[in-house]
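coordinates only, no sequence provided:
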């Protein structure tokens, strides 16, 4: 069924993290409904809005990392492409920043 996608460990961890976040946010929303608030984003947002925006940012960070992997190897004179675990960590930090301060 899912054989069309290359399920490497980083890809599986990334999607599993998203599933865990969605379940956690659903439980949190049921227990404590969110209210609009204004952070550094130019609009007032709820927790769910910030989660969506943060997940989009995380996806863009990962796509940029994969797209620039070969170029970074040349720019930094690396023997191999940088690990995707670095992009995972950076994208989770961006997501946490948007959720907390956005």
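The structure has been received and is ready for your questions. Predicted model only: the values in this text are computed from it and were never measured.

all contacts plus neighbour counts: C-alpha atoms, from now on.
Fine.

quick one: residue 18 and residue 54, what's the gap?
Distance of residue 18 to residue 54, given as C-alpha to C-alpha, to the nearest Å: 11 Å.

which one of these two has more residues nearby?
Using other C-alpha atoms under 10 Å, the more surrounded residue of residue 18 and residue 54 is residue 54, with 22 against 14.

SS state for that one?
helix (DSSP: H, G, I helix; E, B strand; the rest coil).

one more to weigh against that first structure:
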């Protein structure tokens, strides 16, 4: 892995994504679910909501980097609020 310049935040990011995928795989095996209708009126499963959360969080962070001079921690807090809303209502 010496070919890639790993930093602690990068390693943490990829570990969190890997753990989320592993957790959702175990949940899908142990507790199968049927898709549910949310506020957007589309059927989503846990995996769909995880994907929507990751995609939206990426856009939130990119927009934050491009428009704000405040620390990135505020964008991460906003992403947690967004993730909570997606898993609750979408």
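Sure, I can see it. All figures in this text were calculated on a predicted structure; none of them were measured in a lab.

show me where the first structure has strands.
Using DSSP state E, no strands are found in the first structure.

please enumerate the helices of it.
9-31, 47-75, 84-101 (DSSP state H).

any chance of these in CSV, plus distance to residue 3 of the first structure?
Converted to CSV, these look like this (distance: least, C-alpha to C-alpha, whole Å):
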stretch, distance to residue 3 of the first structure
helix 9-31, 13
helix 47-75, 21
helix 84-101, 21
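
of the ones you listed, which is nearest residue 37 of the first structure?
Judged by C-alpha to C-alpha, the one of the helices of the first structure that comes nearest to residue 37 of the first structure is helix 47-75, at 8.9 Å.

quick one: buried residues of the closest one?
Neighbour counts over helix 47-75 of the first structure (16 or more other C-alpha atoms under 10 Å) mark 47, 50-51, 53-55, 57-59, 61-62, 65-66, 69, 72 as buried.

what about the most centrally placed residue in the second structure, distance to residue 63 of the second structure?
Centroid-nearest residue in the second structure: residue 54, 3.2 Å away (criterion: C-alpha atoms, centre = their mean). For residue 54 of the second structure, the distance to residue 63 of the second structure equals 14 Å [C-alpha to C-alpha].
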